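Visitor: The sequence and its predicted three-dimensional model are supplied below.
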Amino acid sequence: MTRPTPAARLALFFATAVVAGATMPVQGRLNAQFAAESGEPVLASFASFTAGFLVILAVTVLTGRGRRALARVPAALRSGQVRPWHFGAGTAGACVVLAQSGSIGTIGVAVFTVALVTGQLIGGILVDRLGWSPAGVRPLTARRVLGAALAVAAVVLVVWPRLGEAGRLGPGWLLLAAIPLLIGLATSGQQVLNAWQAAAYGSVLPATLINFLVGAGVIGLVLVVQAAAAGVQGGLVPQWWLYLGGPLGCVFIGFSAILVPRVGVFTATLGLVSGNLLGSVVVDALAPTGGAQITVLTVVGTCGAVAAAALAGPGRTRAPQADPLQERPTGRDRPAVPAGPDDGPGR
């Protein structure tokens, strides 16, 4: 059996990123309906994260590979391959959900989306340029900058009919738009930390599990504060399918951790954004809500995002010898963490 060519492998990785990104509109639609049915957005977010945590916990503890990978977490901590603060990666996902609840109602979903994607792409370029991910250093080339600009322009085209929602705020909307922009930057760091954890454990399962545990904890804390201050007005809903948003998030985080060591944060983000837009088109076509409709701008913008990913490409890689975000142990201080991964990216 012949080995796939680099171009074929890149196409496979990009297709994987698109599939992972396409889960996000479905997750968003489920979470939005959950929030509408329950009358409590923060509770809906907590239920979604908790459902995702329970699913990934079951997969981890009920499979031999998952248990072996989970058993490597203490050794990775002792060796310094993983630092305790790496576990904070899950807060980025929680911040995205909380920011959606807190800012979309003011600046509109369009501005939120553009700002978030812009932050993700800028963060991806910076992380790759500094060589912080397992994919190594990826130079800042004109092609990558042009690809990022084209991707942002594509997202602007898709949401253009709704950008007027922010006009009523005047210049003040720029300050609120900085929130999703900064969160977008933070998600690049989340992808890096998840990728290094997956490499240390030999599997994406413990990293995904820890992400959902931390994210559910953060949102749970917000829910407790809200309950103490103003009470919780809504409750859980009986429709079981509305709890599937969390498990879809497991797919997104897991595939991101697999992709980053292979194509870098920026290229992975481009694929995820393309999948997000493609998935949004499908969701709006099959189950439109809130007056959503597919326009010529939607189609052109979505195609533009895919073109941006093809234009930017992964570029050449100079892989780092160690994780540049932390000090690495040497000699006898390094524990016997298995070198061969079970089911995820390895070093």
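Guide: Perfect, I can see it now.
Visitor: switch to C-alpha atoms for all contacts and neighbour counts from now on
Guide: Will do.
Visitor: nearest spatial neighbour of Ser103, skipping sequence neighbours?
Guide: Leu176 (7.0 Å; C-alpha to C-alpha, 6 or more residues apart in numbering).
Visitor: That neighbour: neighbour count?
Guide: Residues lying near Leu176 (other C-alpha atoms under 10 Å) number 19.
Visitor: this is the comparison structure:
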Amino acid sequence: MLRPPVGVAIGVAVTAGIAGAVQPRINAELAAKLGSDIVTALLSFGVGLLILLTIAFSRRSSRIALRKIPTAPTPWWTYFTGFGGACAVTLAVVTVPTLGVALFSIALFSGSVLASLMVDRFGLGPTGHRPLTWQRGAAAALALAAVVSSQMGVDLYSFESTTVFYLIAVMLAGALTAFQSAGGGRFSAAVGDPVVSAVVNFSGGTFALGMAVIGLHVFGHLPSLHPPSEPWWYSGGALGVVFVTSAFIAVGTLGVMRVTLAMLAGQLSGGVMLDLLPSGPGLHGGVIVGVVLIFVAVMLSNRGQTSEKDNDQTSPGET
């Protein structure tokens, strides 16, 4: 699979981030109407999987890549990275009522950015080992400052008994999304198609959430559901397809940390656009500062960067 140029890859990752800014809001609205957080997450993954399968079976290259799934020359753990996405989507609709959007965002991106440093450092992504330089450390610090700045002026919820547990869970989910990008990028390189890699990713997430919903139903803990009839309430799955597939395309060029920062730049920029809508809360200075800081972080993250695989297509540690 050919890697896109750096500029194109950054644009793709930023686009993924914009989709990622809109998806949680749609899913939160759907959860409120439907009456179940976990069923909302299952619907998001299920709709996304149907879209991906439709695309995959309509493309000859994807059909060829689908046949490579059982024997793909990639580590076993890359088959299961969809569970990280399932955790993040589920926690988004479960914890926001307690944490608030501000604390949730800070915890999720803190986990994702810090884990992406380690994922690149140990060569788990498709670009191989990327050393932990001071530039990359500074870029991570700027990214965290950007997230905190963007939430300035937002009312942070007071701590409740479950708040600390939720914060730890969300940070771990954020860390898992870094492994999701790494595993998806490696699987894309192995089969030669990011769409098929996304199919594997969404299949894992859909299976995990489906088993959870079945368990809740068997033990009588699944509430009565009230699905809305309007189709646009289910568009979170389509946005998830854009988010995940774009990340898998870009990570082969940028590495996990830089693609994480670029997606964060897209999410903050997408948040600005949503805030400017008539129904939005409007802009405040912290958001503007946050957007500037994150784009500086994206540029800084490439300074002094080297990779053992810049000219090599073989992933490290493949068995």
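Guide: Nice, thanks for sending it over. This is a predicted model, so every value here is computed, not measured.
Visitor: Could you quantify their similarity as a TM-score?
Guide: The TM-score (TM-score structural alignment, normalised by the length of structure 2) is 0.91; 312 aligned residues with a C-alpha RMSD of 2.0 Å.
Visitor: circling back to that earlier point, comparing the helix or strand where the residue nearest to Ser103 of structure 1 lies with structure 2, how large is the average distance?
Guide: Using DSSP states H and E, Leu176 of structure 1 sits in helix 173-201. Helix 173-201 of structure 1: mean distance to aligned residues in structure 2 after superposition is 1.4 Å, counting by mean C-alpha distance after the TM-score superposition for structure 1.
Visitor: Okay, and Arg130 of structure 2 sits in which element?
Guide: Secondary structure (DSSP H and E) places Arg130 of structure 2 outside all helices and strands.
Visitor: Map it onto structure 1.
Guide: Under the alignment (TM-score structural alignment), Arg130 of structure 2 pairs with Arg138 of structure 1.
Visitor: give the contact list for that match.
Guide: The contact partners of Arg138 of structure 1, by C-alpha atoms under 8 Å, 6 or more residues apart in numbering, come to 128-131, 264, 314-318.
Visitor: how about the helices of the stretch 1-150 of structure 1, start to end?
Guide: For the stretch 1-150 of structure 1, applying DSSP state H, counting those that start in this stretch gives helices covering 6-38, 41-61, 64-79, 90-130, 142-159.
Visitor: nearest to Tyr243 of structure 1, of these?
Guide: Set against Tyr243 of structure 1 and scored by C-alpha to C-alpha, the helices of the stretch 1-150 of structure 1 come closest in helix 41-61, at 5.6 Å.
Visitor: was I right about Pro261 of structure 1 contacting Gly131?
Guide: No. In this structure, Pro261 of structure 1 is not within contact of Gly131 by C-alpha atoms under 8 Å, at 10.9 Å.
Visitor: Identify the residue spatially nearest to Leu91 of structure 2, adjacent ones excluded.
Guide: Val170 (6.7 Å).
Visitor: Neighbours of the equivalent of that neighbour over in structure 1, how many?
Guide: For Val170 of structure 2, the aligned residue in structure 1 is Pro180 (criterion: TM-score structural alignment). Residue neighbour count, defined by other C-alpha under 10 Å, stands at 26 for Pro180 of structure 1.
Visitor: Just want the most central residue of structure 2.
Guide: Of all residues in structure 2, the one closest to the mean position by C-alpha atoms, centre = their mean is Thr177, 5.4 Å from it.
Visitor: quick one: that residue and His284 of structure 2, what's the gap?
Guide: 29 Å (C-alpha to C-alpha, to the nearest Å).
Visitor: before we move on, the earlier item: is there a quick PyMOL command that grabs whichever of the contacts of Arg138 of structure 1 are buried?
Guide: A single PyMOL command selects the buried members of the contacts of Arg138 of structure 1 (16 or more other C-alpha atoms under 10 Å):
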select buried, resi 128+129+131+264+314+317
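Visitor: Pipe the contacts of Arg138 of structure 1 into TSV and attach distance to Asn194 of structure 1 per row.
Guide: Shown next, in TSV, are these (distance: C-alpha to C-alpha, whole Å):
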residue	distance to Asn194 of structure 1
Asp128	15
Arg129	18
Leu130	17
Gly131	15
Gly264	13
Pro314	19
Gly315	22
Arg316	22
Thr317	20
Arg318	20
